[in-house]
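1. Predicted model and sequence below, questions to follow.
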Amino acid sequence: MSDSRLTFKEMCARFDVTPRTLRYYEYIELLAPERDGRARLYGPREVARMTLILRGRRFGFSLEEIRQWLLIYQQKGTRPQLEHWVRLADRQLEQLERQRGELEVSIADLRALRETAVAELGRLVEG
């Protein structure tokens, strides 16, 4: 086997994913490894796609959004794919900013509630 291809087990280890996850990504056509009998072999294309998939998941994109985005490159090329990516990124950035605002409010509320509880504990110890 060439050094540029990874086995199923090596792919799982490299990306720290479960075999179930890797099989699922194949099932929904995000990945298409070469087959050698029952063995799956992952070349540079699949490694690059897996990197993009995991990065997309980290940014909060759905697997279907990632699949569609990868399909655009295959069907239409780089420019349409990048244009679509910019639209997705803009939408996701808005969502993440909204979530950050909600988290900041929750953190402030929790801190205030904690301080109230600490003050109450102080009064209970004194009394």
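-> Nice, thanks for sending it over. Numbering: from 1, shown residues only.
2. make it CA atoms for all contacts and neighbour counts henceforth
-> Will do.
3. Mind giving me the packing neighbours of whichever helix in the chain runs longest?
-> Longest helix of the chain, by residue count under DSSP state H: helix 78-126. Using 3 or more CA pairs under 8 Å, 6 or more residues apart in numbering; DSSP states H and E, the elements in contact with helix 78-126 are helix 63-76.
4. Name the residues of the helix it packs on that are buried.
-> Along helix 63-76, these residues count as buried under the neighbour rule (16 or more other CA atoms under 10 Å): 63, 66-67, 69-70, 72.
5. Could you dump those into a markdown table with distance to residue 101 added?
-> A markdown table is the format used below for these (distance: CA to CA, whole Å):
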| residue | distance to residue 101 |
| --- | --- |
| 63 | 25 |
| 66 | 26 |
| 67 | 29 |
| 69 | 28 |
| 70 | 31 |
| 72 | 33 |
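6. next, the one to line up against it:
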Amino acid sequence: MMDESGDLQGIQEVADMLGITARTLRFYEDKGLIEPSRIGTTRVYRRREIARMQLILRGKRLGFSLTDIAEFLDLYDADPQHLEQMRALAERVRQRITELEQQRDTLDQTLADLAKLEGEALARVHAHEPEGRRVAG
């Protein structure tokens, strides 16, 4: 459902375009992050709402919370130059990078611990197995 200027699209068209479900769009509407217009009882989406959804989905992919995303969207609406949004975004991205680096360090240590444990377990198995039954490892 598009108007003559191409501005209005139905919920399923937008969902298909963004690779999400109509239910996902309704979820973000319920959270107040998007506000589709209505023609009767039918939701219709303008370019602004589609752009907001793209920002929301990108934020989710990058691991931001809905609260963070809502703040970015509020700044986006309040500042036509988007300078405050960019400052806040840069700060929050730096925090997210730090969080992910800490998680990576923890994962690296866990992987090293598991590899060591595996090696010790296999060494013990090999030490007590008869020659003909040894399993490569």
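-> It's in. Model, not experiment: these values are computed from the prediction.
7. now the longest helix of the first structure, how far from the centre of its chain.
-> Distance of helix 78-126 of the first structure from its chain centroid, counting by CA atoms, centre = their mean, to the nearest Å, is 19 Å.
8. so what's the residue most central in space within the first structure up against?
-> Residue closest to the mean C-alpha point of the first structure, counted by CA atoms, centre = their mean, is residue 57 at 1.5 Å. By CA atoms under 8 Å, 6 or more residues apart in numbering, residue 57 of the first structure lies in contact with residue 63.
9. What residue in the second structure is paired with it?
-> Residue 57 of the first structure maps onto residue 60 in the second structure, with residues paired by TM-score structural alignment.
10. Next: residue 15 of the first structure.
-> Using TM-score structural alignment, residue 15 of the first structure pairs with residue 18 in the second structure.
11. Isn't that match up against residue 54?
-> Yes: with contacts counted by CA atoms under 8 Å, residue 18 of the second structure reaches residue 54, the gap being 7.5 Å.
12. coming back round to it: OK, contacts around the match of residue 15 of the first structure?
-> Counting by CA under 8 Å, 6+ apart, residue 18 of the second structure touches residue 54.
13. swap the cut-off to 10 Å and go again
-> Applying CA atoms under 10 Å, 6 or more residues apart in numbering, we find residue 18 of the second structure in contact with 12, 25, 50, 53-54, 57.
14. Taking the buried residues of helix 63-76 of the first structure together, which two end up most distant?
-> The largest separation in the buried residues of helix 63-76 of the first structure, counting by CA to CA, is between 63 and 72 at 14.3 Å.
15. Now for the aligned residue in the first structure for residue 86 of the second structure: which residues touch it?
-> Taking TM-score structural alignment, residue 86 of the second structure has residue 82 as its aligned residue in the first structure. Counting by CA under 10 Å, 6+ apart, residue 82 of the first structure touches 69, 72-73, 88.
16. Distance of residue 82 of the first structure relative to residue 49 of the first structure?
-> 15 Å (CA to CA, to the nearest Å).
17. and what of residue 32 of the first structure?
-> 10 Å.
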